[in-house]
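> I'd like to go over a predicted model; first the sequence, then the structure.
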Amino acid sequence: MYVVHFFENRIELLNQLLGNVPAVGDQLTIKGRKGKVTDVNHVDDTHVHVQITVEKAPVKNKNTAADLAKKKKR
C-alpha cells in the first residue's frame, strides 16, 4: 500500500492510500475535476508525490438582462 499525495502547482489536492501508483499520462478524476498525471516522485518506500494538471472548466456567463425580463413585475 502506498500513501499517494496529489499536487497541482504545489497545492496538495488529495491524499489517498492506494494499492497501485498511477503512471505518467494516466487520466484521473479528483474532486469531480478531470486531470492528467504529469510527474510521479517516489519519496520513500510508502510515500509517493504525483503532479497533475487539471483541465479548466468553461466559464458560464449569465445574461442578466434576460433574467430581469423573466421576473414578474409588480
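Received it, and whenever you're ready, just let me know what you need.
> only C-alpha atoms from now on, for both contacts and neighbour counts.
Will do.
> which residues sit against the top strand by length along the chain?
Taking DSSP state E as the criterion, the chain has its longest strand at strand 33-42. Residues outside strand 33-42 that contact it (Cα atoms under 8 Å, 6 or more residues apart in numbering) are 22-29, 48-55.
> another one to put next to it:
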Amino acid sequence: MNVVYFFENKNLLLSQLLKHVPSVGEDLTIKGRKGKVSSVNSVDENSIHVQVILEKVNKSKLIVDNSKKKK
C-alpha cells in the first residue's frame, strides 16, 4: 500500500492510500474533474507524488431572450 499525493502545480488536490500507482499519461477523474498524469515521483518507499494536468472548466453564461416574455 502506497500513499499517493495528487498535485496540480503546487496545489495538493487529493491524497489516497492505493495499491496501484497511476502511470504517466493515464486518465484520471479527481473531484469530478478530468485530468492526465504528467509525472510520477517516488519520495520514499511509501510516498509517491503525482503531478496532474486538469482540463479547464468552461463557465458559459446563459443568454436570456427577453423578447419572448409577456409584457
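That came through, no problem. Just so we're clear, the structure is a prediction, and the values are computed from it rather than from any experiment.
> returning to what we had before: quick one: buried residues of the longest strand of structure 1?
35, 36, 37, 40 (16 or more other Cα atoms under 10 Å).
> and the gap between the second one and residue 9 of structure 1?
Here residue 36 of structure 1 is placed at a distance of 13 Å from residue 9 of structure 1 (Cα to Cα, to the nearest Å).
> what does the first one give?
Residue 35 of structure 1 sits at a distance of 13 Å from residue 9 of structure 1 (criterion: Cα to Cα).
> same check, this time on residue 39 of structure 1
Taking Cα to Cα, one finds residue 39 of structure 1 at 12 Å from residue 9 of structure 1.
> hang on, residue 48 of structure 2 packs against residue 14?
No. Applying Cα atoms under 8 Å as the test, residue 48 of structure 2 and residue 14 come out as separate, 12.0 Å apart.
> list residues touching both of these two?
residue 5.
> neighbour-wise, which of these two wins?
residue 48 (19 against 13; other Cα atoms under 10 Å).
> need the three-state assignment for the more buried one.
Here residue 48 of structure 2 is recorded as strand under DSSP: H, G, I helix; E, B strand; the rest coil.
> OK, contacts around it?
Contacts of residue 48 of structure 2 (Cα under 8 Å, 6+ apart): 2, 3, 4, 5, 40, 41, 42.
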